[in-house]
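Asks: build me a structure from this.
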Amino acid sequence: MSYDAILLTSFGGPEGPDEVMPFLERVTAGRGIPRERLEEVSHHYMALGGISPINDQNRALLNKMRDIFPRKGIDIPIYWANRNSEPFFADVISQMYEDGHRTVLAWVTSAYSSYSGCRQYRENLYQALADNELVGKMRIDKVRHYFDHPGFLTPFMTATADAVAEITSEGIPVTDIAVLFTTHSIPDGMGETSGPPARRQEFAQPGGAYAAQHLAAAKLIMEDVQKSVETEGLNWQLVYQSRSGSPAMPWLEPDINDAIAEVANLGSRAVVVVPLGFVSDHVEVIWDLDNEAAETASDLGLRFKRVATPGDHDIFVEGIAELINERIANAKPQALSSLGPWADRCAVGCCPNLRRELPVVAEETTSY
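Replies: Below is the predicted model:
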């Protein structure tokens, strides 16, 4: 497939106090989230001046992509659009069409399989095409999941090893350190139906393919850490954060704060938190980890160290270029786990929207 433009596709965030509540209302539309819960979450943004760091982080990433991609043989325009805030999908896609682009490859700031992390982006991009009357006139394909790509994992590997080494240098043995790999919690049902239907039996465990991909990535990181740091007796686990929705609906657990309390109860003296489910230090990393989780650890007398996300790390951006080249230059796919490389195209019925019944779209395995 020949592409004439790339779309950096992200979640978005408010860039001022007046944008906070409209942003949260867009994010939670149709989910029945109580107004009180939105107001509670709005305080997290207000504590940061009503501004999410995610947009500035995406601007930095966009600039780095435009700098590095030509060196990797990718010399086509790169645009940026958000699901929930300006620049909105519909506006950017309209501009791309006016600029003459007809075949677009979207790279999404979500490395894992789930409805909210994959299929919802596909639905939103299709709707943006429909809103601009561009269905059939413009094609948008999506880059595959990259949870086990070396470009995504290498920054985590280095930072996790450095964090463990820093804590042991303070006299705390590895046997007293717990490594907590954290990601966004999702409803149990969303986890169970994540990934292609044909592979669901393979992932017949809590969290489905979503959890399996995170566990595979965490294991790879720990295996690499062992090469540079003594890890015998170092405990680790996958935990979750940032859950929302009705308290009656089961979501993936354990919550990171509960996990911190549990490892403290078991005798740990330090926690290393690895935000494996995120590509940048946005509000859910800064508030839920650097504030709430750090406070939990402090209250329990634990040393707390949070690892950085890949952000605009050169190795990560080079990895994105390699993922793009899989599609435009037939480069060999790279994957460090036995689960990958993940398929380029989503199967029919993959990661369904459980809030409504989706019609089967004949072309959904190939394009929007």
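
Asks: CA only for contacts and neighbour counts going forward, please
Replies: OK.

Asks: please give the element, helix or strand, for the closest residue in space to residue 224 that isn't next to it in sequence.
Replies: Nearest non-adjacent residue to residue 224, counting by CA to CA, 6 or more residues apart in numbering: residue 157, 6.4 Å away. Of the helices and strands defined by DSSP states H and E, residue 157 is found in helix 150-169.

Asks: and this one, please, so the two structures can be compared:
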Amino acid sequence: MTLTESDAVPHASPAAAAGAPHVETPVAYDAILLAGFGGPEGQDDVIPFLRNVTRGRGIPDERLEEVAHHYRAFGGISPINGQNRALKAALEAELTAREIDLPVYWGNRNWAPYLEDAVAEAAGNEHTMLLAFATSAYSSFSSCRQYREDFSRVLDGSAYDGVVTIDKIRPFFDHPGFVQAFVEGVDDAVRARLDEGVPAEDVQVLFSTHSIPIDDAKRSGPRDVDWGEGGAYAAQHEAVAAWVMDRVAQLTPAAADVQWELVYQSRSGPPSQPWLEPDVCDVIGDLPARGRRAVIVVPLGFMSDHMEVLWDLDTEAKEAADEAGLLFARTPTPGVSPAFVAGIVDLVQERLEGRPASDRAHVTMLGPAFDVCRPGCCENVRAGFKPAAAGVAP
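Replies: Now for the predicted structure:
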């Protein structure tokens, strides 16, 4: 569906402004905007960073300190900024190798370098048609729409309003470049257990992702699709996990007898608020009763080894496995693997070329996802609809 001009997408390139789901005409972007979450880079940064993350919620510092100890255990340094620096450098190298002349600007929501500074730097260099890559693959408020609200917040009423345009690369949850690391990691981990003499039926694979409130999950993705209880967010993870296990079974036939399920981690809401379940540590504790001897945890919802992976999985989930007497393995995230970096540049190229949706790479029946988010997509029920770029209002 193409909308009328009065329904144009805010801050969009002319090709995306009409609101068609897929932009199938070439767009002459002049820069890439790498949009990240941000993280502290020293002990003194931890509480100010957490205040930024929880701004508007009135959470006192003593409660923030309960989360701060995760960061303090690593010297107050989140790995995420270093990972984004490495990703930026890898993207620049891949772009150069393909002779694509696009600079990469990097900005965060919650810590320096901020998105405002990245946009200002780009505009100062006369780069005003930006294609954003948000560092989260799936559809939900926190992983997609909140980034789009960030873009709108940075531009609305600023000196760049009406000057800078920001489009967004589609949700890439089922792009081959993103999923390849998970296939390789699960296959390696399953083979290792089999080589150790653990029968396939005694191995459990847990695909883990960040939990979100159920009300948010229900509203993730386009409203005109019946995604089920967990919305597009859960459906996308389930589809990718199933594809990964099918692919692993092709590579290692004995893996067909390995059981798997989708689990959640890192919930942070009040106990009275329903969030997606089951929790990864709860499931691990139940595995011995199912006859399992080994657990393989796959950080399917995560692009890189940031704090939720290092603490919630490498620390807490491993401790749960140790207490349960289970062999434990955690597979890699995509990080800056060559396949993933090449996949991001493929996603850039499909927008530069205006590649038809029918020709775009994807591994599940849910893809390829849309370039321009649909009306009402990924609502935050507590805050309502705020202005958002790269999508049709509201």
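
Asks: mind listing the strands for the stretch 251-368 of the first structure?
Replies: Taking DSSP state E, counting those that start in this stretch as the criterion, the stretch 251-368 of the first structure carries its strands at 270-274, 303-306.

Asks: including distance to residue 227 of the first structure, could those go into TSV?
Replies: Formatted as TSV, the strands of the stretch 251-368 of the first structure follow (distance: least, CA to CA, whole Å):
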stretch	distance to residue 227 of the first structure
strand 270-274	18
strand 303-306	20
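
Asks: quick one, helices of the second structure?
Replies: 46-53, 61-72, 80-97, 115-124, 146-155, 176-195, 214-218, 231-251, 280-286, 307, 318-324, 338-353 (DSSP state H).

Asks: which residues touch the fourth one?
Replies: Same thing as helix 115-124 of the second structure. Outside helix 115-124 of the second structure, the residues within contact range by CA atoms under 8 Å, 6 or more residues apart in numbering are 31, 33, 35, 105-109, 128, 150-151, 154, 160, 164.

Asks: how about the nearest residue to the most centrally placed residue in the first structure, chain neighbours excluded?
Replies: Compute the mean C-alpha point of the first structure, and by CA atoms, centre = their mean the closest residue is residue 110, 3.4 Å away. Of all residues not flanking residue 110 of the first structure in the chain, residue 117 sits nearest, at 5.6 Å (CA to CA, 6+ apart).

Asks: aligned to the one you found, what sits in the second structure?
Replies: The equivalent of residue 117 of the first structure in the second structure is residue 143 (alignment by TM-score structural alignment).

Asks: pretty sure its match contacts residue 136?
Replies: Yes - contact criterion CA atoms under 8 Å: residue 143 of the second structure and residue 136 qualify, at 5.4 Å.

Asks: and residue 217 of the first structure, what's its match in the second structure?
Replies: Structural alignment (TM-score structural alignment) places residue 217 of the first structure against residue 240 in the second structure.

Asks: and for its match, the neighbour number?
Replies: Here the neighbour count serves as a burial measure; for residue 240 of the second structure (other CA atoms under 10 Å) it reads 22.

Asks: give the contact list for the equivalent of residue 279 of the second structure over in the first structure.
Replies: With the correspondence set by TM-score structural alignment, residue 279 of the second structure lines up against residue 255 in the first structure. For residue 255 of the first structure, the set of contacting residues under the criterion of CA under 8 Å, 6+ apart consists of 239-241.

Asks: from residue 296 of the first structure, how far out is the residue nearest to residue 255 of the first structure when sequence neighbours are not counted?
Replies: Nearest in space to residue 255 of the first structure, with sequence neighbours left out and distances taken as CA to CA, 6+ apart, is residue 240 at 4.9 Å. Computed with CA to CA, to the nearest Å, the distance linking residue 240 of the first structure and residue 296 of the first structure is 15 Å.
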